[in-house]
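Asker: this one's structure only:
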């Protein structure tokens, strides 16, 4: 519950608040300055959640999942200073990579959904193919490596 609160509920609440206040146009937060603010708030929220999970003695696999998210997001934030890499792709691909590590190779079928997400990002003109490909590769590699080490 703590992981979900700090990694999902608080970030989406902050994004929705920003939309209502007119700070950004939609939940995708396409403008670089706003995107960086949102990423900083999410990084702080996720880091806080990790600390609370460790203090509360959360299962190691759950902590590893959230740590993987934090590291991936930090790298995405750094890249965002120069280029609009696809966060959607990195998150979906990273989630699939961790599912494969946890539940076995048949979970690789989840990457079919990653392809659909990537297609939608290009089709909606939110990203170029290269931004989608880079997000997929980064999310897969970083999440898999950090999750493996943190578990």
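Answerer: Structure's in. What do you need? Predicted model, so just to flag it, every value in this text is computed and none were measured. Numbering: from 1, shown residues only.

Asker: C-alpha from now on. contacts and neighbour counts both.
Answerer: OK.

Asker: look up the closest residue to the residue nearest the centre of the chain, ignoring the ones flanking it.
Answerer: The centroid of the chain falls nearest to residue 91 when counting by C-alpha atoms, centre = their mean (3.8 Å). Computed as C-alpha to C-alpha, 6 or more residues apart in numbering, the closest residue to residue 91 that is not its neighbour in sequence is residue 139, at 6.0 Å.

Asker: would you quantify the distance from that neighbour to residue 4?
Answerer: Taking C-alpha to C-alpha, to the nearest Å as the measure, residue 139 falls 19 Å from residue 4.

Asker: more neighbours, those two?
Answerer: Neighbours were counted for residue 139 and for residue 4 using other C-alpha atoms under 10 Å; residue 139 has more, 31 against 12.

Asker: structure two is appended below for comparative analysis:
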């Protein structure tokens, strides 16, 4: 049986997508980093709603009414509204986590998800940055900050995802590279500063 390279790239792109990578990182952060906290379930619920449930419902709804052409929102011009809504969702999640007195790292994640969504939104007006790579790299930055250098082995996923997105013609090399570099550096610096306040 002939190996289907396109299908393989597509599977990678879906498995290592923002709606899977972000909640996986949050589960690891909360369950391994704050397992003794009695409000663990509350933290996970807010993080999961902001990173997976609302984005999936939003994209599904926009696809159904024809505002986006596909679930990956491949066209740059169609990304403005989803990014704007997700900025608000993350800010709401940030406020909810503050109300339950969540650890500063977790509130910072949603706060800077909102900030970074605005950044990506502004970039999107002129250029198409890879949100897949941005999310993966920023998730690795969070884990590195919490668990140390051992988490850096996850960076091996970046070239694999870069290949997938380029092979599928969703992005070019620079769009994936810049998404990766900015995603890691910006999130690491933001959270490091936030925790140190």
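Answerer: Right, received. Where do you want to start? None of these values were measured; they are calculated from a predicted model.

Asker: work out the TM-score between the chains.
Answerer: The TM-score (TM-score structural alignment, normalised by the length of the first structure) is 0.94; 151 aligned residues with a C-alpha RMSD of 1.2 Å.

Asker: now which residue in the second structure aligns to the residue nearest to residue 91 of the first structure?
Answerer: The alignment partner of residue 139 of the first structure in the second structure, by TM-score structural alignment, is residue 183.

Asker: I'd say that match and residue 138 touch.
Answerer: Yes: taking C-alpha atoms under 8 Å as the definition, residue 183 of the second structure is a contact partner of residue 138 at 4.6 Å.

Asker: check contacts around the equivalent of residue 28 of the first structure over in the second structure.
Answerer: With TM-score structural alignment as the criterion, residue 28 of the first structure lines up with residue 72 in the second structure. Residue 72 of the second structure makes no contacts at all, as judged by C-alpha atoms under 8 Å, 6 or more residues apart in numbering.

Asker: hang on, residue 96 of the first structure packs against residue 111?
Answerer: Yes: counting by C-alpha under 8 Å, residue 111 is a contact partner of residue 96 of the first structure at 6.3 Å.

Asker: more neighbours: the two, which one.
Answerer: Neighbours per residue, other C-alpha under 10 Å: of residue 96 of the first structure and residue 111, the larger number sits with residue 96, 24 against 19.

Asker: distance of the more buried one from residue 120 of the first structure?
Answerer: With C-alpha to C-alpha as the criterion, residue 96 of the first structure and residue 120 of the first structure are 18 Å apart.

Asker: please apply the same query to residue 91 of the first structure.
Answerer: Distance from residue 91 of the first structure to residue 120 of the first structure, by C-alpha to C-alpha: 14 Å.

Asker: what does residue 59 of the first structure give?
Answerer: 34 Å.

Asker: and the helices in the second structure, which stretches?
Answerer: Using DSSP state H, the helices of the second structure run over 5-15, 18-33, 40-48, 54-64, 80-99, 104-124, 131-147, 157-167, 173-196.

Asker: show me what the longest one is packed up against.
Answerer: When contacts are defined as 3 or more C-alpha pairs under 8 Å, 6 or more residues apart in numbering; DSSP states H and E, helix 173-196 of the second structure sits against helix 104-124, helix 131-147, helix 157-167.

Asker: okay if I get those helices as CSV plus distance to residue 5 of the second structure?
Answerer: Formatted as CSV, these follow (distance: least, C-alpha to C-alpha, whole Å):
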stretch, distance to residue 5 of the second structure
helix 104-124, 29
helix 131-147, 19
helix 157-167, 9
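
Asker: out of those helices, deepest packed?
Answerer: helix 131-147 (a mean of 23; mean count of other C-alpha atoms under 10 Å).

Asker: that one vs the first structure, mean deviation?
Answerer: When the first structure is superposed, helix 131-147 of the second structure averages 0.8 Å from its matched positions, counting by mean C-alpha distance after the TM-score superposition for the first structure.

Asker: what is the neighbour count of the equivalent of residue 6 of the first structure over in the second structure?
Answerer: Structural alignment (TM-score structural alignment) places residue 6 of the first structure against residue 50 in the second structure. Other residues near residue 50 of the second structure come to 26 when the count uses other C-alpha under 10 Å.

Asker: residue 50 of the second structure and residue 154 of the second structure, how far apart?
Answerer: From residue 50 of the second structure to residue 154 of the second structure the distance is 23 Å (C-alpha to C-alpha).

Asker: check residue 100 of the second structure too.
Answerer: With C-alpha to C-alpha as the criterion, residue 100 of the second structure and residue 154 of the second structure are 31 Å apart.

Asker: of the two, who's got more company?
Answerer: Taking neighbours as other C-alpha under 10 Å, residue 100 of the second structure and residue 154 compare with residue 154 leading, 15 against 11.

Asker: need the contact list for the counterpart of that one in the first structure.
Answerer: Aligning on TM-score structural alignment places residue 154 of the second structure opposite residue 110 in the first structure. By C-alpha under 8 Å, 6+ apart, residue 110 of the first structure lies in contact with residue 96.

Asker: again with residue 47 of the first structure
Answerer: So residue 47 of the first structure contacts residue 70 (C-alpha under 8 Å, 6+ apart).
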